[in-house]
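Enquirer: Have a look at this prediction, sequence included:
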Amino acid sequence: MSVSDVQVVTSREVPLGGPRAMTVRRTLPQRARSLVGAWCFADHYGPDDVATTGGMDVPPHPHTGLQTVSWLFSGEIEHRDTTGAHAIVRAGELNLMTGGSGVAHSEVSTPDTGTLHGVQLWTALPDAARHLPRSFVHHVPEVVALDGATVRVLLGTLAGSTSPVPTHTPLLGAEVVLQPGTELVLDVAPGFEHGVLVDRGPVVLDGVELGRAELGYTAPGRQQLTIGNPGDRGARVMLLGGEPFPEPVVMWWNFIGRTHEEIARYREDWESGSARFGQVEGYGGQVQRLPAPPLPTVRLKARMAPPAARDPSAWG
């Protein structure tokens, strides 16, 4: 892929686990694109009328080797985890949970939620951080007003705004809202690859039109990204970026590891009620924990960024 190309990654619909299996649009990982920097997972959901769909009710479930990034456009989600955190995820507020060597959490839309709409994102942790203790951070990003657009920076730096939330690899995560007819030119780090995930579109990324729930990927080498809204209503995207992730990543169910054997051990620990994940307190659903599915009959293989993306000499 040359620096001038934009790769378009489409989403697929999948049921979210739990007794009320709401449908989400999954953009990462895909066969065509597994990673954008350390961003390794992107679910996009809503707007859902909770009175009709039943909303979100995901019982306690485990994670390893990753951080979850929860971001809502509307509605509220009650979050409980084994760090002891009990938080309400609200629109425009970042909730970041670090799984490290093991964490569990539940997610339930609140009774006051009429419309549920947002994204659930994961970042893979590098070897140096993937066995850290579990933790939870809440942050309300400032709103940066630009000409015809607004930006909220969840992680990293964009448009003169820097998030105070620490990351374990160089990352960018931001919500960008564009008024009709706006064309926005953003300075970005040339060592980053970027993904523009469309919530409300269409938008045009460097001359390529993207529709709802599509992700436009750009390789390292750009110093600017141009995002335009050709429509007659507001558009909204999530801009995700980071240095190409240099380590192999084995992803299965809710676990990230480095080998098949690690994933098998995490599954066994979850099924046996190991102290690795702790106990989620206060969840009131009918199913007190999600059981892990059976492991596949073949060995799990690692996902990696393409060699050209990991080689700085190819960035231009």
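Expert: Cool, the structure landed. Nothing here was measured: the structure is a model prediction, and the numbers come from that model. Numbering: from 1, shown residues only.
Enquirer: CA only for contacts and neighbour counts going forward, please
Expert: Noted.
Enquirer: Would you indicate which residues of the longest helix along the chain are buried?
Expert: In the chain, ranked by residue count with DSSP state H as the criterion, the top helix is helix 260-271. Neighbour-count burial for helix 260-271, counted by 16 or more other C-alpha atoms under 10 Å, picks out His260, Ile263, Ala264, Tyr266, Arg267, Asp269, Trp270.
Enquirer: chain center to whichever helix or strand comes after that helix: distance?
Expert: Going down the chain from helix 260-271, the next helix or strand is helix 307-310, by DSSP states H and E. Computed by C-alpha atoms, centre = their mean, to the nearest Å, the chain-centroid distance of helix 307-310 equals 22 Å.
Enquirer: what packs against helix 307-310?
Expert: Using 3 or more C-alpha pairs under 8 Å, 6 or more residues apart in numbering; DSSP states H and E as the contact definition, helix 307-310 packs against no other helix or strand.
Enquirer: from the buried residues of helix 260-271, which is closest to Gly201?
Expert: Using C-alpha to C-alpha, Ile263 comes nearest to Gly201 of the buried residues of helix 260-271, at 37.7 Å.
Enquirer: Near the residue lying closest to that closest one once chain neighbours are set aside, how many other residues are there?
Expert: Sequence neighbours aside, Gly257 is the residue nearest to Ile263 in space, at 6.0 Å (criterion: C-alpha to C-alpha, 6 or more residues apart in numbering). By the criterion of other C-alpha atoms under 10 Å, Gly257 has 25 neighbours.
Enquirer: Pasting the second one now:
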Amino acid sequence: MSNLDTTPQPALRGGRQAVPGQPVHELLEPRLASLGGSTQVRRLLPNLGRRMVGAWCFVDHYGPDDIADEPGMWVPPHPHTSLQTVSWLHQGEVLHRDSLGSLQTVRSRELGLMTAGHGISHAEQSPREHAPLLHGAQLWVALPGAHLDTAPAFEHHADLPTLTSRSGLHATVILGEIDGTRSPGTTYSPLLGVDIALAADADITLPLQRDFEHAVLTMSGTVRIDGRSVGPGSMLYLGCGRDALGLHADSDCGLLLLGGEPFEEKIVMWWNFIGRSQGDIEQARSEWTAAAERFGRIDGFDGAPLPAPELPPLPLKVRGRVR
């Protein structure tokens, strides 16, 4: 997926200085943005209050949208560097194309995981014949320094491991491991992503890694966390120092639990690029604009690639994980 902001501002992120060492409750409210076509998204990371959760550095939540008579998602070819993209759906499907030659339809509760590494380009759109509803999330994971230039790759996992209980829990492990159940998706830093479906009135407790920071995104319904009610489209940041997470469902609800070891490195993030300096960003932008070999080409998409926005005239402002 792409950040379609035409005036993105570069910022430094990461580092442990602003990671609370104890449990907290920070409600992150979304801002609206366009994803292309008829799709509007609620952007939860980066947020005015917090920019990262572990290595998770970008989270968009969209839908449920009625696209029965609409084109749905339409994101033209665009580049990425030094990150992974995660496509996750509750309803509908998204057709993924990339410069490796991948052509894959990603459906509900299937993992589409793209590793940009040194550089890749991709496009995403609703198939011509698509389901009437589209509801999902698009997420980015920052790659650590040792893997910034790793070879690009795409993975599709249609059958992910699950956890269920008689108390009304059905959880799908997207990335990482929880309660002894591990996803087959490739990760490059200690990370957790879990899709949680709860039946109304369910009370459940999930084990957590104490040295991870965590957040919960409510995709549908309403859940109570430590007595705090979190409605659809909002994310509750939970800090570190938790051995377990208690959830009570006020209604049938769908959640994303995101977590990871606090990301120690500082990263520079601008438009669809991640680097370690403004020079990294300038180089990536220059190569994309010049149609350099680094980002390859995408065949079969009916539309022109996204042009890179102009870089702002001022140098980077030093910012941490929060502002």
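Expert: That came in fine, so what should we check first? As the structure is a prediction and not an experimental result, all values here were calculated from the model.
Enquirer: TM-score for this pair?
Expert: Here the superposed chains carry a TM-score of 0.91, computed using TM-score structural alignment, normalised by the length of structure 1; 300 aligned residues with a C-alpha RMSD of 1.4 Å.
Enquirer: Surely the residue nearest to Ile263 of structure 1 and Gly65 touch.
Expert: Yes - with contact defined as C-alpha atoms under 8 Å, Gly257 of structure 1 reaches Gly65; the gap is 6.2 Å.
Enquirer: Mind listing the shared neighbours of the two?
Expert: Applying C-alpha atoms under 8 Å, 6 or more residues apart in numbering, one finds that no residue jointly contacts Gly257 of structure 1 and Gly65.
Enquirer: which residues does the residue nearest in space to the middle of structure 1 contact?
Expert: Compute the mean C-alpha point of structure 1, and by C-alpha atoms, centre = their mean the closest residue is Leu121, 1.3 Å away. Leu121 of structure 1 sits next to Trp39, Cys40, Phe41, Ala42, Asp43, Thr68, Val69, Ser70 when contact means C-alpha under 8 Å, 6+ apart.
Enquirer: redo that, cut-off 10 Å
Expert: 28, 39-44, 67-71, 96, 173, 240 (C-alpha atoms under 10 Å, 6 or more residues apart in numbering).
Enquirer: now swap in Val204 of structure 1 and tell me
Expert: Glu183, Val196, Leu210, Gly211, Gly216, Thr226, Ile227, Gly228, Asn229, Pro230, Gly231.
Enquirer: just the strands in the stretch 151-300 of structure 2 please.
Expert: Using DSSP state E, counting those that start in this stretch, the strands found in the stretch 151-300 of structure 2 span residues 153-157, 162-165, 169-178, 181-182, 191-198, 203-207, 213-220, 223-225, 228-230, 235-239, 244-249, 253-260, 266-270, 273-275.
Enquirer: Redo those as a markdown table? Include distance to Val106 of structure 2.
Expert: Output for the strands of the stretch 151-300 of structure 2, formatted as a markdown table (distance: least, C-alpha to C-alpha, whole Å):
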| stretch | distance to Val106 of structure 2 |
| --- | --- |
| strand 153-157 | 8 |
| strand 162-165 | 18 |
| strand 169-178 | 13 |
| strand 181-182 | 20 |
| strand 191-198 | 16 |
| strand 203-207 | 27 |
| strand 213-220 | 18 |
| strand 223-225 | 27 |
| strand 228-230 | 28 |
| strand 235-239 | 24 |
| strand 244-249 | 28 |
| strand 253-260 | 18 |
| strand 266-270 | 26 |
| strand 273-275 | 23 |
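Enquirer: Nearest to Ala159 of structure 1, out of the buried residues of helix 260-271 of structure 1: which one, please.
Expert: Ile263 (39.1 Å).
Enquirer: Tell me who's in contact with the closest one.
Expert: Applying C-alpha under 10 Å, 6+ apart, the residues near Ile263 of structure 1 are Thr64, Val250, Met251, Trp252, Trp253, Asn254, Phe255, Ile256, Gly257, Asp269, Leu295, Leu300.
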